[in-house]
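Engineer: kindly generate the corresponding structure for this input.
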Amino acid sequence: MSTLDTTYRQQVALYYAEHHGWIRAWLYRKLGNACDSADLAHEVFLRLLLRPHRFDSDSHAQAYLRSMSRNVCVDFWRRRQVEQAWLEVLAGRPEAVAPSEEHRALVLEALQQVHAMLARLPEKVAEAFLLAQLEGLGYKAIGERLGVSERTVTKYMAQAMYQCLLLEAELDEALV
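Structural biologist: Here you go, the predicted model:
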């Protein structure tokens, strides 16, 4: 470990000591759950360790940590939405064909990654992709629905498919 790494870790430890309490309290007000708030407060500092950032002042650090706290909160709510949708699908299935807990966890993780990938796409690109995949619409019908040309839909689909390939490569790499 280099001196820079050690110095940065010490700085993060200082930020943790100074800011963890108010971050946890802020998250608790947003979530209403002490356990989730504590987990997410730790996630803020884990992200700070994983993606080092230098601050000009304590107020700069506090603003950055506040922004990170909002981001982890939004990510949490998104994960919960995906999880809830998956549980609703499972509830509609007979118990005899219910997947194992391991299979449920794998599917939920994949769904969350696909959801995150779609959220990163421009809105019309994601909408075009979903119309094709979920409703089975052709490019012409998608173009009419979105008010764009068929050629534009082709570009949108190329963007979405490229992101799908990147996600697939990430998932394949994670399994190795």
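Engineer: make it CA atoms for all contacts and neighbour counts henceforth
Structural biologist: Noted.
Engineer: how many neighbours does A128 have?
Structural biologist: Neighbourhood size, A128 [other CA atoms under 10 Å]: 24.
Engineer: tell me who's in contact with it.
Structural biologist: With contact taken as CA atoms under 8 Å, 6 or more residues apart in numbering, A128 is in contact with 142, 146, 153, 156-157.
Engineer: can you do 7 Å?
Structural biologist: Taking CA atoms under 7 Å, 6 or more residues apart in numbering, we find A128 in contact with 142, 153, 156-157.
Engineer: repeat for A98
Structural biologist: A98 makes contacts with L90, as judged by CA under 7 Å, 6+ apart.
Engineer: and it, how far is that from R29?
Structural biologist: In this view, A98 and R29 are 36 Å apart by CA to CA, to the nearest Å.
Engineer: circling back to that earlier point, tell me the one of the contacts of A128 nearest A25?
Structural biologist: Y156 (41.8 Å; CA to CA).
Engineer: quick check: closest non-adjacent residue to the closest one.
Structural biologist: Leaving aside its sequence neighbours, Y156 sits nearest to V125 (CA to CA, 6 or more residues apart in numbering; 4.8 Å).
Engineer: including secondary structure and neighbour count, could the contacts of A128 go into JSON lines?
Structural biologist: As requested, the contacts of A128 are exported to JSON lines (DSSP: H, G, I helix; E, B strand; the rest coil; neighbours: other CA atoms under 10 Å):
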{"residue": "I142", "secondary structure": "helix", "neighbour count": "24"}
{"residue": "V153", "secondary structure": "helix", "neighbour count": "24"}
{"residue": "Y156", "secondary structure": "helix", "neighbour count": "21"}
{"residue": "M157", "secondary structure": "helix", "neighbour count": "20"}
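Engineer: and this one, so I can compare the two:
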Amino acid sequence: MAPEPTSTPGFDQFYQEHHEWLVRWIARRTSGFDNAQDLAQDTFIRLLDRPSLPAGIRSPRAWLTKVAGNLLIDQARRQVLEKNYLALLENLPEPECPSPEDKWELLGLLEQIDQLLAGLRPIEKTVFLMARLDGLTYREIAEQQGLSLSSVEKYIAKAMLKCYAAVYENE
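Structural biologist: Just a heads-up that it's a prediction; the model follows:
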């Protein structure tokens, strides 16, 4: 069993000075106070993963808003992904509809794919997914997207390189 992370006096003070402000900042940008509380906690957890940070942050509120803003973007991306996935499932005939457990697992896989492809431009993601998920040829993708064949090849190569790096980065 892993030991519980211990906080430091610097972190405790940092948390006390900025937590309430951060919750208010997030609450103004999101729906619900509970969600703001959760995102603020996630923001401070990121800080706990980097123990030398509290003393080294020159602009604490700027750092907190950047991290919290990134978490808000991640949350919004997840909500869009989940909404689109659930809309797709609604159109499936009942015998083909996955079980709740399978839905949950598939949503997790979709999130992993989305995180894996983070950093790619939307057109690069779209082209890659059209090739890999829809099974379209590069020429079909180029025609549907109004792109040159060489652009499609370049986008798919960039996405595949990102996937390769994610798989083999720890080796």
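Engineer: check which helix or strand covers the residue nearest the centre of structure 2.
Structural biologist: By CA atoms, centre = their mean, the mean C-alpha position of structure 2 lies nearest to D74, the distance being 4.1 Å. Assigned by DSSP states H and E, D74 of structure 2 belongs to helix 60-90.
Engineer: can you check which part of structure 1 that helix sits on?
Structural biologist: Taken onto structure 1 by TM-score structural alignment, helix 60-90 of structure 2 occupies residues 61-91 there.
Engineer: go through the matching stretch and flag the buried ones.
Structural biologist: For stretch 61-91 of structure 1, burial by neighbour count (16 or more other CA atoms under 10 Å) applies to 61-62, 65-66, 68-70, 72-73, 78-79, 82-83.
Engineer: ok, stretch 128-137 of structure 2 next?
Structural biologist: For stretch 128-137 of structure 2, burial by neighbour count (16+ other CA under 10 Å) applies to 128-131, 136.
Engineer: next one: stretch 144-153 of structure 2
Structural biologist: Neighbour-count burial for stretch 144-153 of structure 2, with 16+ other CA under 10 Å as criterion, is recorded at 152-153.
Engineer: who's in contact with it?
Structural biologist: Everything outside stretch 144-153 of structure 2 that qualifies as a contact, by CA under 7 Å, 6+ apart, is 127, 138-139, 142.
Engineer: can I get these in CSV with secondary structure and distance to K162 of structure 2?
Structural biologist: Shown next, in CSV, are the contacts of stretch 144-153 of structure 2 (DSSP: H, G, I helix; E, B strand; the rest coil; distance: CA to CA, whole Å):
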residue, secondary structure, distance to K162 of structure 2
V127, helix, 14
Y138, helix, 19
R139, helix, 22
A142, helix, 21
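Engineer: top of the residues you listed by neighbour count?
Structural biologist: Ranked by neighbour count (other CA under 10 Å), the contacts of stretch 144-153 of structure 2 have V127 at the top, with 26 neighbours.
Engineer: for R28 of structure 2, see how far away that residue is.
Structural biologist: Relative to R28 of structure 2, V127 of structure 2 is positioned 36 Å away (CA to CA).
Engineer: what's the answer for Q41 of structure 2, then?
Structural biologist: From Q41 of structure 2 across to R28 of structure 2, the span is 16 Å (CA to CA).
Engineer: between these two, which one's more packed in?
Structural biologist: With neighbours defined as other CA under 10 Å, Q41 of structure 2 and R28 compare such that Q41 has more, 17 against 12.
Engineer: residue contacts, the more buried one?
Structural biologist: For Q41 of structure 2, the contact set (CA under 7 Å, 6+ apart) is empty.
Engineer: what about it, which SS state?
Structural biologist: In terms of secondary structure, Q41 of structure 2 is helix; the call rests on DSSP: H, G, I helix; E, B strand; the rest coil.
Engineer: roughly how far does it sit from I73 of structure 2?
Structural biologist: For Q41 of structure 2, the distance to I73 of structure 2 (CA to CA) stands at 16 Å.
Engineer: which residues of structure 2 fall in helices?
Structural biologist: With DSSP state H as the criterion, structure 2 has helices at 9-27, 33-48, 53-56, 60-90, 100-116, 122-132, 138-145, 149-168.
Engineer: just checking, what packs against the fifth one?
Structural biologist: Which is helix 100-116 of structure 2. The contact analysis (3 or more CA pairs under 7 Å, 6 or more residues apart in numbering; DSSP states H and E) places helix 100-116 of structure 2 against no helix or strand.
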